[in-house]
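Chemist: Got a predicted structure plus its sequence, pasted below:
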Amino acid sequence: MSDMNVQQVLAQMRVMEAQAKSQIGPDALSINEVQGAQKTDFSEVLANSINSVNDTVMKSGDMAKAFEKGDSGITMAELMINMEKASVSFQAMTSVRNKLLTAYQEIMNMPV
């Protein structure tokens, strides 16, 4: 893998980090401090993250199909990076789902 691809991946990771911080940071910090701030529902955040993971997986699948058909604009390195991104994001989503289910089960088992 060349330096150019590594730099592109690092730049993409920094952009994704900034996006994640901008989605979570202001709402989480200002709920009690600012009364006029627009609140984000948990369901919206969850749905947006699931849709994001779905888009990543679909993009990876489309890229794999294009590579199999012989599209010269897609390199093996780009394909593998996109496939790993899809895999990691899906694993993270699955982990979050499992933690949410565990928390729900613990709450449901609490005595009233």
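Modeler: Perfect, I can see it now. Residues are numbered from 1 along each chain as shown.
Chemist: From now on I want contacts and neighbour counts done on CA atoms only, so please keep to that.
Modeler: Noted.
Chemist: Now for Thr94, how many residues are close by?
Modeler: 12 (other CA atoms under 10 Å).
Chemist: Could you do the one 4 residues further on as well?
Modeler: Using other CA under 10 Å, Asn98 has 12 neighbouring residues.
Chemist: Show me what counts as buried in the helix or strand encompassing Leu79.
Modeler: Following DSSP states H and E, one finds Leu79 within helix 76-108. By neighbour count on 16 or more other CA atoms under 10 Å, the buried set for helix 76-108 is 78-79, 82-83, 85-87, 89-90, 93.
Chemist: Also stretch 43-58?
Modeler: 53, 56-57.
Chemist: Check the offset of that stretch from the chain's centre.
Modeler: Its chain's C-alpha centre and that of stretch 43-58 lie 7 Å apart, by CA atoms, centre = their mean, to the nearest Å.
Chemist: let's bring in a second one:
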Amino acid sequence: MRIDGFSGEMRTMMLEASNTATAPSGAKVGADFNDMLTQALNNVNGLQKTSGDLQTRFDRGDADVSLSDVMIARNKSSVAFEATVQIRNKLVDAYKELMNMPV
């Protein structure tokens, strides 16, 4: 497993978002953002499931799983989750700022 995989995927998604052509309507942009957000959340979920599976296998005494594998997977899922929480916080702040704008 690559440690920098999540940050690489985030950079790739950022480049894809900045390189997309301007859509005549907001439907394409909204759908792409929704797809990207769903994909990112599924990736975080997958990292957490993998981490849990490795920990369970290690606890059961599986000789193919080392403690370092478990710790690396746990840290990857922790970093991915923290990044997701920070993104959520930024989105909530942006929403609050938009709602407080005078019309």
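Modeler: Alright, I've got the coordinates. This one's a predicted model, so the numbers in the text were calculated from it and none came from an experiment.
Chemist: if we can go back for a sec, and the buried residues of helix 76-108 of structure 1, which is closest to Leu101 of structure 1?
Modeler: Nearest to Leu101 of structure 1, judged by CA to CA, of those is Met93 at 12.3 Å.
Chemist: how about the closest one, what's its partner in structure 2?
Modeler: Per TM-score structural alignment, the equivalent position to Met93 of structure 1 in structure 2 is Thr84.
Chemist: Equivalent analysis for Ser43 of structure 1, please.
Modeler: Per TM-score structural alignment, Ser43 of structure 1 is aligned with Asn34.
Chemist: And for Asn82 of structure 1?
Modeler: Asn82 of structure 1 maps onto Ala73 in structure 2, by TM-score structural alignment.
Chemist: How about its match, nearest residue that isn't a chain neighbour?
Modeler: Among residues not flanking Ala73 of structure 2 along the chain, Ser51 sits closest, at 5.0 Å (CA to CA, 6 or more residues apart in numbering).
Chemist: re earlier: so which of the buried residues of stretch 43-58 of structure 1 belong to strands?
Modeler: Of the buried residues of stretch 43-58 of structure 1, none are assigned to strands by DSSP state E.
Chemist: Would you reformat these as CSV and include distance to Met110 of structure 1?
Modeler: Formatted as CSV, the buried residues of stretch 43-58 of structure 1 follow (distance: CA to CA, whole Å):
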residue, distance to Met110 of structure 1
Val53, 33
Thr56, 38
Val57, 37
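Chemist: Tell me the one of the residues you listed nearest Val9 of structure 1?
Modeler: Comparing those against Val9 of structure 1 with CA to CA places Thr56 closest, at 14.7 Å.
Chemist: quick one: contacts for the closest one?
Modeler: 82, 85-86, 89 (CA atoms under 8 Å, 6 or more residues apart in numbering).
Chemist: Go again with 10 Å.
Modeler: Contacts for Thr56 of structure 1 (CA atoms under 10 Å, 6 or more residues apart in numbering) come out as 50, 62, 82-83, 85-87, 89-90.
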